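Undergrad: Turn this into a model:
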Amino acid sequence: MTIGLQILALTMGHVFSNAIRTLPAVAADVMSRDLGIGTETLALLTGAFPLAFALAMVPVGVALDRWGSRRTALVLLTIAGAGAVLAAVAPGPLTMLAAQSIIGIGCSGMMMAPMAFAARHVPAAAFGMWAGIVQATGNSGMLLSASPLAWLVEHQGWRAGFWACAGLAGLAFLAVALLVREAPPAGPPRRMLDDARAVLAFTVSRPLLSAMALAFVSFGVMLGLRGLWGGPWLMQVEGFSRIETGNLLLLAAAALVVGPFLAGLLARVTGRLVLLLAAGHLVAAG
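TA: Take a look at the predicted model:
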């Protein structure tokens, strides 16, 4: 099995993660109605996803180092799939809160798993390109949560959207289980506490803190709009239908698919990563 195909199989989880985290953008109104809550409460419930996601990142990083991408991804996909099923049958806000938290934990390693696998198996010079491919392919999940899931929510209800995402998690699980082959990490096993300390030390290092600050003010804003508030604003303020809203969100998702791929390619060709980041953020701000 080629390394590229195995990376793409692991990236299926990232596709699922982006689809389910942005589903509320085309379903917020009917979710609020059926759960008997206001949009502010729905925002708090869906906010459990990124909170659980963030809290799980360090343990997931340790798991990737200790047990590898394949085993970690299979466990996380099982958790996330269970959360999607729970969201689909949620009778009220408390169950939805639990579901969003479970989904957040399960999705916390969906991008890191293929990235870690690529870091171990592709040449350093090609990693930037593969990182772009992983991000672009994963962002295609937002294509699914735009027009396709908007149509499904319009005709079958928001619960059908979560059932569809649960099915996508199952497909990702099968892809990883059948296609990814990974030897156990070499060397004697380390203490989990030592691994956790190493991950935390890297987390607070200056280079990573700079990258996290950049992601906080860019990717966070994008997810706030594409993941929840963009859809209600287009429907309730601008008067677009759900299908029309899905089509407009599809355009934003398409840019998120093409952008990382081009950025990864340009980073490999030019070697000017900082300049590319600055130019990209200036274009977005404009």
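Undergrad: going forward, measure contacts and count neighbours with C-alpha atoms only.
TA: Will do.
Undergrad: Helix, strand or coil: sort out residue 176 for me.
TA: helix (DSSP: H, G, I helix; E, B strand; the rest coil).
Undergrad: tally of neighbours for it?
TA: By other CA atoms under 10 Å, the residues close to residue 176 number 24.
Undergrad: distance of it from residue 208?
TA: Look at residue 176 and residue 208: by CA to CA, to the nearest Å, they are 29 Å apart.
Undergrad: what does residue 241 give?
TA: Separation of residue 241 from residue 208 (CA to CA): 41 Å.
Undergrad: Here is a second sequence; please produce its structure as well for comparison:
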Amino acid sequence: MLCRMTDPRSRWSMIAVFALLGAVTQVLWVTYAPVTDAAGRYYHVGDGAIGWLANVFPLLYVLLAIPAGIVLDRWFRGGLAAGAVLVAAGALIRLGGDGYAVALAGQLVVAVAQPLVLNAITAVAGRYLAERDRPTGIAIGSASTFAGLIIGFGLGTVFTDDLPTLLLVQAALAVVAALAVMAVLRTPAEHKVETPPAGLGALRVAWSDPFIRWLCALVFVPFGVFVTLSTYAQPLLEPAGVSEETAGLILIANVVAGVVGCAVVPIWANRRGRELPVLTTSLLVTTVACVTLALAPGVVTGFVALTLIGFGLLPALPIVLELTERRAGSSESTAAGLMWLTGNLGGLVVAAVVGVLVDDPTPAFLLLAVLSLLTLPLLRLFSRVSTSEPVPPRTP
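TA: Model prediction:
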């Protein structure tokens, strides 16, 4: 019997190069996070200005998620190629000088590219993999984005005091990834090439389905909790004696656990039809972990709680995207854009609220626990529509 990975109907080369591009996109996003002080000295600006080199990504994603999804549904190869080119272009722009404006311009270009890349996770799997392999492809694509965060922080650690070399290495990675994707895109996809509705038709089709709308509601809190903990874990744990360096190691453990979870949990859940129980378990684990951090914060509880949260929460992304790909048909990229849009909104809103409580960790952690717990009724309601058939949208 041939191994599934050798199925001639599945083009795993596309999954490999797309995973590389997705990882590089995230590497560029967090370029300056691990070298904030060095970057501030290099560009002669404060920490706030350096923070905006990363903050532009979720802000532009909220604005561009739906347009990018529509582009990918109508012109998939052209849209993904444009995303790859913009990723490389943004990385190269950052090499253009030692001024802050140059760095910001490069980050803005990559931020525009990000929705064209990440919205394509489901479409790449749907077009280049046989149906039975698509959950694995979506899991790989999702895991690659989190792996990119690890690589980005690792490169920042290696080149802490040499920002020009850091930018050069990242630009080389971006160019290689873009060229690889362009090369593979020369061969047309063999699967799932339905023609979507023109104009905003893809958005109407996706949003008219209650299944998609409920999925959007479900991703708001998990995304928000993960983004919030990634942003504020260090100051929230600091009163308990957790140093900045230790908090960084805890966050790395959180993301590593998430990458492992993405590679294992969604595939297991799909093969056994256990997606909803897995999502329920991840929310319960997150709730308990946040309560633990509220009542007994510390180095050990920080490592254990955030590692469990990473392993439980991050696999929710590929599970949701796989459910979206299975349901959305020719509007899959637009539907995926809706997921990323609500997820990023969740990150912005929950992080903003917790930011007000950052000097009082106990209520901050309890708030995250309550939000996770309150999402469980939504999951129960979603289960009622999960078996329904899509309802065709009304024609305008």
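Undergrad: how about residue 216 of the second structure, what's its partner in the first structure?
TA: Alignment note (TM-score structural alignment): residue 216 of the second structure maps to residue 212 of the first structure.
Undergrad: Then residue 285 of the second structure?
TA: Checking TM-score structural alignment: residue 285 of the second structure goes with residue 283.
Undergrad: Run a quick neighbour tally on its match.
TA: Residue 283 of the first structure has 8 neighbouring residues, counting by other CA under 10 Å.
Undergrad: Can you show me the strands along the stretch 101-250 of the first structure?
TA: Counting by DSSP state E, counting those that start in this stretch, the stretch 101-250 of the first structure has no strands to list.
Undergrad: How many neighbouring residues does the residue nearest to residue 107 of the first structure when sequence neighbours are not counted have?
TA: Closest residue to residue 107 of the first structure apart from its sequence neighbours, by CA to CA, 6 or more residues apart in numbering: residue 17 at 5.6 Å. The number of residues packed near residue 17 of the first structure is 28, by other CA under 10 Å.
Undergrad: ok, residue 17 of the first structure - contacts?
TA: 107, 110, 138, 141 (CA atoms under 8 Å, 6 or more residues apart in numbering).
Undergrad: Was I right to think the first one contacts residue 77?
TA: Yes - counting by CA atoms under 8 Å, residue 107 of the first structure touches residue 77, with 7.3 Å between them.
Undergrad: hey, what's in contact with both of those two?
TA: Common neighbours of residue 107 of the first structure and residue 77 (CA under 8 Å, 6+ apart) are residue 13.
Undergrad: thought residue 133 of the first structure was touching residue 264?
TA: Yes - judged on CA under 8 Å, residue 133 of the first structure makes contact with residue 264 at a distance of 7.3 Å.
Undergrad: Quick check: the alignment partner in the second structure of residue 11 of the first structure vs residue 276 of the second structure, distance?
TA: Here residue 11 of the first structure is matched to residue 19 in the second structure, going by TM-score structural alignment. Using CA to CA, we find residue 19 of the second structure at a distance of 26 Å from residue 276 of the second structure.
Undergrad: Give me the more crowded residue out of these two.
TA: More neighbours surround residue 19 than the other of residue 19 of the second structure and residue 276, with 27 against 18 (other CA under 10 Å).
Undergrad: And the contacts of the helix or strand containing the match of residue 285 of the second structure?
TA: Using DSSP states H and E, residue 283 of the first structure falls within helix 273-285. For helix 273-285 of the first structure, the external contacting residues (CA under 8 Å, 6+ apart) are 218, 263, 266, 267.
Undergrad: repeat for stretch 21-37 of the first structure
TA: 38-39, 42, 49, 91-93, 142, 145-146, 149-150, 153, 157-158, 161, 223, 226-232, 242, 245-246.
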